[in-house]
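Novice: any chance you can model this:
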Amino acid sequence: MQTITTRHGMIPVAQAPATYPDGSLRACLPAGPCVLNTPVGQLVPQFTARELRKKEVRPITFHPDGTLQALPLESQRVIPSAAGSIPAELLTFHADGSLSRVFPLNGRLSGYWTQEDEAELARPVTLLTPAGILTTTLIGAAFHPSGTIRSLTFWPGQTVSINTPAGMVDTRIGVSFHPDGQIRSVEPARPAAVETPAGEILAHDPDALGINGDSNSLAFHPDGTVSRVITIRTRLTAISPDGRLATFAPTQRESLCGDGEREMIPMSIQFTPDAVIITQAENAPPVHIPLEGHVFFTAPWLSGLAGGLPDLRCTIC
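Specialist: Sure thing, here's the model as predicted:
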């Protein structure tokens, strides 16, 4: 066993560490106990793998300049942050050394350790966020280099009511914030009516993956106006200056379950200062429609009705 020297402390290793092309340290596996000096205090990296949920030692990784990038911990520790104290089993850091992400749990799921097993270890955390005091069970919290919250990712099944520029929205998966603290995006737990430059749209994406809360289906510009909305319940019609109509609605695809079942494909609508950008399917080319001179209508859309519902809401730009 040898010991390698890092800018954060000495690390005993049993095998050769991974390096960048220039020879600088990229990753290593601790072979024994050690204490590293980090921006959030002195911490002991994971060096044992005796638990069912931790069958192997996770590597410590470093940025090219030698600062910490990812640090798995031997045991859960409470970490200070600008939003409050958060329990952590895994930390990541920005290249400037500031805290990037905190993960309260870091177990590896397998046939012997399930999400339900891991969930039994999860505990609610109370944080002071730009949206107010929130108490929920977290998969992780992310921070801007300045220390302000970038996003919160909720544990599956958790729903939190968030005060957004569009009003209170019951939110699943997560919420993200601009650097100045304004709401950047939320993932509506159920269809939420929001006003946009094209009219009222029901925001909801049943296919949202929930990997993290960084980017969600209802997003806002820093000034609070809607920048993006994903929907399966709204049809959008645009009337051009020469009177031509273009109608866009969520489309369908064959269900992964087969048996001839069909399921909706969420439609993405983005808003820039000059245009509305519609993407009807993941691989479909986006359609850009200038705001100037166009009239937009929205209407509820049900896939079982060929024309949707007749009530229209109009916005003239």
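Novice: could you use CA atoms for every contact and neighbour count after this?
Specialist: Will do.
Novice: contacts only, for the residue nearest to the spatial centre of the chain.
Specialist: In the chain, the C-alpha nearest the mean C-alpha coordinate belongs to residue 213, at 2.2 Å (C-alpha atoms, centre = their mean). Counting by C-alpha atoms under 8 Å, 6 or more residues apart in numbering, residue 213 makes contact with 151, 152, 153, 154, 173, 174, 175, 176, 186, 187.
Novice: wait, what's in contact with the spatially closest residue to the first one that is not a sequence neighbour?
Specialist: Of all residues not flanking residue 151 in the chain, residue 176 sits nearest, at 3.9 Å (C-alpha to C-alpha, 6 or more residues apart in numbering). Listed by C-alpha under 8 Å, 6+ apart, the contact partners of residue 176 are 149, 150, 151, 152, 183, 184, 185, 186, 213, 214, 215, 216.
Novice: second input sequence below; structure requested for side-by-side comparison:
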Amino acid sequence: METLHTRYGPVPIEGKADRHPDGTPSAAYVDAPVAFETSLGRLTPQHTIDDRRRLHKPPVTFFQNGQVRSLPLENRTVVETPAGPLPAELVTFHENGAVARVFPLNGKLSGYWTEADEGRLAETLRLRTPLGPLAGKFVAVAFDPEGRLRSLTLWPDTELPVPTPAGNAPVRLGLSFHPGGALRSVEPARPLEVQTPVGPVWAYDPDAVGISGDDNSLAFDAAGRICRVATVRTAITGRGPDGGRLEAAPLVRESICGDGDHELTPLVLEFDAEAVTVRHGPGRPEAVWPLAATAFAARPFVSAFAVSFAPKQCSM
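Specialist: Model prediction:
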């Protein structure tokens, strides 16, 4: 057993520590009980492997300034956060020491322990949010470096009714907030009609990935105006000042499962004060149309109704 000297005191570790280019530690496996004094109180890093959920011992990681970055915990511990008390098996921190994310569960998924197994351990938690109290099952709760609630990541089977600037919406996967507390984005659980600068659009992305709740399909600026929407049910047309016709719609492509079925790629519209930017997915913009000089119309994307909205689950 070696000893790693840190700002939290000597830490017994297994093997050698990984290091930043300047020689300061970047990651290490803790090998015996030790306490870290953090902004959330005294926390004990995971140093044992105890059951099939934890057949893997994750490392503690550090920023270059010595501040702990990621801290898997030996036991589930209730920590006091700006959103209220939360049970935690993993916590991460910003470089200034403030809490970044709290993960109520941190089991290692494997052939012996599935996401469904882990999800059955998730409990309903009640949080303080800028929208008022919200209760649900959360994969992670995220904060910015100043301690303000940044986002909520939901378990796949969780829906929350959320008041948005576009009306009440059933939300899945995640939602996020601006620093001032205004709602920044949500992931609609079902197609939701919203009013945009180019007309009514049905907001929904069937393939949205809930890795984190930071960025979602329906986004608002700090004043509550829609600034981004992803849709698989709406196409838009426009006629420019020169009479030219503009068109944009979701894409229908062959399923990646290769079974002859088809799936949809959402049309993503991003708005600012002067223009709408058109793209499909996270790639480069495909077009930028001026709002003031273009007459827009939105219509149902008929092809969408022949394609299942359910994400494909490819079999091996």
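Novice: so which of the contacts of residue 213 of structure 1 sit within strands?
Specialist: 151, 152, 153, 154, 173, 174, 175, 176, 186, 187 (DSSP state E).
Novice: thought residue 63 of structure 2 was touching residue 96?
Specialist: No - in this structure, residue 63 of structure 2 is not within contact of residue 96 by C-alpha atoms under 8 Å, at 9.8 Å.
Novice: higher neighbour count, these two?
Specialist: residue 63 (18 against 15; other C-alpha atoms under 10 Å).
Novice: residue 212 of structure 1 matches what in structure 2?
Specialist: Using TM-score structural alignment as the criterion, residue 212 of structure 1 maps onto residue 212 of structure 2.
Novice: any idea how far residue 276 of structure 1 is from residue 220 of structure 1?
Specialist: Residue 220 of structure 1 sits 14 Å away from residue 276 of structure 1, going by C-alpha to C-alpha, to the nearest Å.
Novice: same deal with residue 19 of structure 1?
Specialist: If you go by C-alpha to C-alpha, the gap between residue 19 of structure 1 and residue 276 of structure 1 works out to 46 Å.
Novice: likewise for residue 170 of structure 1?
Specialist: Distance, residue 170 of structure 1 to residue 276 of structure 1, by C-alpha to C-alpha: 26 Å.
Novice: neighbour count winner among the two?
Specialist: residue 276 (21 against 17).
Novice: hmm, the more buried one is touching residue 289, no?
Specialist: Yes - using C-alpha under 8 Å, residue 276 of structure 1 is in contact with residue 289, at 5.2 Å.
Novice: helices of structure 2, start to end?
Specialist: In structure 2, the segments counted as helices under DSSP state H are 115-121.
Novice: give the buried residues for the longest strand belonging to it.
Specialist: Criterion DSSP E: the longest strand present in structure 2 is strand 68-81. Neighbour counts over strand 68-81 of structure 2 (16 or more other C-alpha atoms under 10 Å) mark 68, 69, 70, 71, 72, 73, 74, 75, 76, 77, 79, 81 as buried.
Novice: what segments of the stretch 51-200 of structure 1 are strands?
Specialist: For the stretch 51-200 of structure 1, applying DSSP state E, counting those that start in this stretch gives strands covering 60-62, 68-79, 86-93, 99-103, 125-129, 132-136, 138-143, 149-154, 160-164, 167-177, 183-188, 192-196, 199-203.
Novice: deepest-packed of those strands, please.
Specialist: Comparing the strands of the stretch 51-200 of structure 1 by mean neighbour count (mean count of other C-alpha atoms under 10 Å), strand 183-188 ranks first with a mean of 28.
Novice: neighbouring contacts of that strand?
Specialist: 130-131, 164-165, 169-178, 203-205, 208, 213-222, 224.
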